[in-house]
Structures are given as structure tokens and as C-alpha cells.
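J.: Prediction below, plus the sequence it came from.
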Amino acid sequence: MTPLSDRAWPRRLLSRFTTLWYLKAFGTMAFMVLFFQTYFWVQHHPLREPFMMPKLAIDDWVPFTPAGFAANVSLWVYVSLPSAWMPNLRSLIVQGLWTAAMCSFCLLLFWVLPTQTPVLDIDWSQHPQLAFMKSVDAAGNACPSLHVASAVYAACWLHRIFLQVGAPGWLRWLSVLQCAVILWSTMAIRQHVFLDVVAGAAVGAVFAWWSLRKAPSPAGV
């Protein structure tokens, strides 16, 4: 690939963002609606009683940090960036299908092998936002953490995109940092335990590696 000018990368990202923007916006919205409908159905119709995930020593090393909620919900912006920066229809479809495959894989695991996080001695009424999240995920869907899998998967795709457009190294490291903060937040707000995070990271990394190998090379960057 021909080296790209450092000054050109913002224009290249903007060009990608505006390409098929209406399809990307509608597609992302439709995907999330369908995903959550399936997620809640699986949550309420598991094939067996959820298994309680064990805590490890490392789970206590990460202090309970309610402020981590903001980092946690930032995932929904972060995971939308790869599709927003797809350069053409073919790349958008391929990336979308692989994202759907990863989510479907995790949902199947949640249905067949449901898990839940340990019951903790925390007064959730003191943290309304976290209490709502706990009520939504009360039945489980803990391992592998789909939150973590999605973040790792997005980070790998973003790394490829930033290389393609010639973005500076600090932007790639900023993306890695954001991914790491999201992973930390899942433990900091007690949404997941360490084993959930490890399993989720493995799922995200495998699907990212597989999908990036199959991804078409863009005609332009």
C-alpha cells in the first residue's frame, strides 16, 4: 500500500463516514433493535438454570467504581465506528455479517449455557443507573461477556481502518485505550467477573481475526 499523507487521514475518514451514511445509520439502528429483541428473548427462555460464575482474586483487585458506568455505555458509540467507516457497500455487508455472526454465537451460548454473575453485597438503590442495568441482566448472559467481545472486535477493525487511511499512531493507541477502559468498566461496575472478560476477549479476538482475513480490500482508502 502506498504511504498516505498524515494530513490526509481526517479527509479520508470523513469520506468513508459520508459514504452510504443513510444505509449505515438505518442498518445500525435496525441491527440493534433486532439484537436486543433476541437478547431479551434468550434471557427469559434459557434451556437450563443459569450457572453462577466464580469470582477470582483479581475480581477484588478491581475496586467497585460506579463512575465506570459512563465508560461502559460508551461501547455503543465505539462499536458503531467500524461500520460507519466502511468505504463501500461490499465492505459494509461483509463487516455487518461477521458482526451478526459473533453476536449470534454469543446468544446461542447464553441460551444453551446460561450464566450469571455472583450476588454481591451492594446496595444497588444507591446507584440507580447500575440498578437498572442489573435488573435488565438479572437472569444472566454473563459469560462470555458480549460487551467485551464487541469492544475487542471493534478495536481490531478500527486498527485495520486507521492503517488503511494512514491515521497517526496516537489515534490507534487511543482506540486501544478506549477498548481497555470499556473492558475495565465491566468489572468496575460489577457487570462481569474476570472469567467473563477473558472469555469475551477471546471471542472478540477470534471473530476479528477470522473476519479481517476474509474482508475485501477496499478499492480506495
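T.: Done, it's in.
J.: all contacts plus neighbour counts: C-alpha atoms, from now on.
T.: Will do.
J.: A67 and P128, how far apart?
T.: Distance from A67 to P128, counting by Cα to Cα, to the nearest Å: 12 Å.
J.: for S80, same thing?
T.: In this view, S80 and P128 are 26 Å apart by Cα to Cα.
J.: mind listing the helices for the protein?
T.: In the chain, the helices defined using DSSP state H lie at 9-18, 21-44, 57-61, 68-73, 75-78, 81-84, 89-112, 128-136, 146-165, 169-188, 194-214.
J.: Point out the most buried one among these.
T.: Highest mean neighbour count among the helices of the chain (mean count of other Cα atoms under 10 Å): helix 146-165, with a mean of 23.
J.: JSON lines for the helices of the chain, including distance to P118?
T.: Below are these laid out as JSON lines (distance: least, Cα to Cα, whole Å):
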{"stretch": "helix 9-18", "distance to P118": "41"}
{"stretch": "helix 21-44", "distance to P118": "17"}
{"stretch": "helix 57-61", "distance to P118": "11"}
{"stretch": "helix 68-73", "distance to P118": "19"}
{"stretch": "helix 75-78", "distance to P118": "23"}
{"stretch": "helix 81-84", "distance to P118": "33"}
{"stretch": "helix 89-112", "distance to P118": "16"}
{"stretch": "helix 128-136", "distance to P118": "12"}
{"stretch": "helix 146-165", "distance to P118": "17"}
{"stretch": "helix 169-188", "distance to P118": "12"}
{"stretch": "helix 194-214", "distance to P118": "12"}
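J.: so which of these comes closest to V119?
T.: With Cα to Cα as the measure, helix 128-136 is the member of the helices of the chain nearest V119 (10.6 Å).
J.: Use this one as the comparison:
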Amino acid sequence: MLWMLLLGAMFIHGYSWTNHWAASQAHTYSLHGRWDEAIPFWAWTIWPYLALNLLYPLTFFLCPTRSALRRHALAIALVQAACMLAFVCWPTGNVRVLPQPEGASGLLFAQLRAFEAPFNMAPSLHAAVLVVVWQAWRQSLQANAAAVRWLWHGTCGLILISTLTTWQHDLLDVLAGLLVGGLALWITRCMPTSRGPDG
């Protein structure tokens, strides 16, 4: 619970501050390419996009040992710190005119945009955190049936696609985020394993 609260506070305050920082800059950068123009806007994918906000805190209760929990918490801290450092050093903004859909999906978009302005694009923190969350749940579901495990992989795939189809990120933003998440897992995997009874 403590790790979840500390890292949740790091995300909320750090992301909000860097978002305002980017908004205050006279010029922001973008990795938007011509290929991004072919990606459609699907309003309904805001639901899987925001689902990560529910899965993220639950992962802290999946770790079977203290050692595993420390590794997971460090991976989350690494991706958040790395992405936020990039947001400050290289502020990025969304160059597209974002639609405002109607209905329930429109309400979710309105709530999302009340928290964050269209900045902090690259690397995609959403994609980076998703990599770590995917790994935590994947390990927890190892003993389950193959259908359950593939359902989890499909869910994460849909969340990843939603970062593009909600126009929250461009393709290169997402690829950069996946790289950050993968590096965080590699770094924490290289940590020495505790030999105590908990891990």
C-alpha cells in the first residue's frame, strides 16, 4: 500500500508539473509523422486507455514476495523518472486538433483533459508503465489456463492500441515508451536476488 501511494503521488504531482512546464514553453517538439495521419480516432478506446489507471495500483498487491515488490516498485519509479526527465529536457506537444466526442466516452475524454493538457507526448509514459504492469500480471497468471493468459495479453494489446486511437500519442512516442519500459524491466532483473525467506 505504501509503495502504491508513494509512486502514485510521484506520478500525479510529477506528471502534472511537467505537463504545465511543457504548456508554458514557447516551442514544443513532436514526433508526429505522416504515418500517424493514417491512424483513426476511435472514441470508444478511451475505455481501455483509462483501464490502465485501475490495473496500475492493483499490481502492487500481486507481488508474492518483498523482493518482487521492490523490483516492481523500482521499475515503476524508473519509468516515471525517465519519462518525466525527458518531458522537462525535451518538451513535446500534440500537433493534432483533438476531437471532443459525445456521450459517455466524451465525458471520459473531458475528465482526462481536465487533468492533462496535450503535452508530455514522448516517450509515452502510458506505454512505459503498461510494459511493467503487463509483466507483473503475466507472472501472477502463470498458473492459470492458457486462455486466461492470452486474454491478459489481448487486453494489454488493446490498451497499447488505444494510446494511438485516442490520439493521446503518436507511433514513435509509443515505441519510445515501450523501450523505456523494457529497459526498466531489464535493469530490475539484473538486481541481486534476495536470499531471505521472503524472496
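T.: Received it, and whenever you're ready, just let me know what you need. If you're wondering where the values come from, they're calculated on a predicted model, not measured in any experiment.
J.: which one is the residue positioned nearest the centre of the first structure nearest to, not counting chain neighbours?
T.: The centroid of the first structure falls nearest to S150 when counting by Cα atoms, centre = their mean (2.1 Å). Spatial nearest neighbour of S150 of the first structure, excluding adjacent residues (Cα to Cα, 6 or more residues apart in numbering): G204 at 6.0 Å.
J.: What's the one you found aligned with over in the second structure?
T.: Mapped onto the second structure by TM-score structural alignment, G204 of the first structure lines up with G181.
J.: Spit out the contact partners of its match.
T.: By Cα atoms under 8 Å, 6 or more residues apart in numbering, the contact set of G181 of the second structure is 75, 79, 127-132.
J.: For whatever residue of the first structure lines up with L69 of the second structure, give its distance to W209 of the first structure.
T.: The alignment partner of L69 of the second structure in the first structure, by TM-score structural alignment, is L92. According to Cα to Cα, L92 of the first structure stands 17 Å off from W209 of the first structure.
J.: just W76 of the first structure next, same as before
T.: W76 of the first structure is 21 Å from W209 of the first structure, by Cα to Cα.
J.: now swap in H192 of the first structure and tell me
T.: 24 Å.
J.: Ok, L75 of the first structure next?
T.: In terms of Cα to Cα, L75 of the first structure sits 20 Å off from W209 of the first structure.
J.: In the contacts of G181 of the second structure, find the pair that's most separated.
T.: The widest separation within the contacts of G181 of the second structure (Cα to Cα) is 13.3 Å, between A75 and A127.
J.: before we move on, the earlier item: the closest residue to the match of L69 of the second structure other than its chain neighbours - how many residues pack around it?
T.: Residue nearest to L92 of the first structure in three dimensions, not counting chain neighbours: M86, with 5.4 Å by Cα to Cα, 6+ apart. The tally of other residues near M86 of the first structure (other Cα atoms under 10 Å) stands at 27.
J.: M86 of the first structure contacts F17, correct?
T.: Yes: look at M86 of the first structure against F17 with Cα atoms under 8 Å: they come within range, at 7.4 Å.
J.: What lines up with V148 of the second structure in the first structure?
T.: Looks like V148 of the second structure aligns to L171 there (TM-score structural alignment).
J.: Next, the contact list for that match, please.
T.: L171 of the first structure neighbours (Cα under 8 Å, 6+ apart): F162.
J.: Distance check, it against L14 of the first structure.
T.: Per Cα to Cα, L171 of the first structure is found 15 Å from L14 of the first structure.
J.: now for W41 of the first structure: what does it line up with in the second structure?
T.: In the second structure, W41 of the first structure lands on W17 (TM-score structural alignment).
J.: ok, now L75 of the first structure?
T.: Counting by TM-score structural alignment, the partner of L75 of the first structure is L52.
J.: hang on, its match packs against L130?
T.: Yes: using Cα under 8 Å, L52 of the second structure makes contact with L130 at a distance of 7.2 Å.
J.: still on that earlier bit, which ones are touching the match of L75 of the first structure?
T.: Contact analysis of L52 of the second structure by Cα under 8 Å, 6+ apart lists 130, 159.
J.: circling back: okay, the counterpart of the residue nearest to the centre of the first structure in the second structure and L2 of the second structure: tell me how far apart.
T.: Using TM-score structural alignment as the criterion, S150 of the first structure maps onto V129 of the second structure. Counting by Cα to Cα, the gap from V129 of the second structure to L2 of the second structure is 18 Å.
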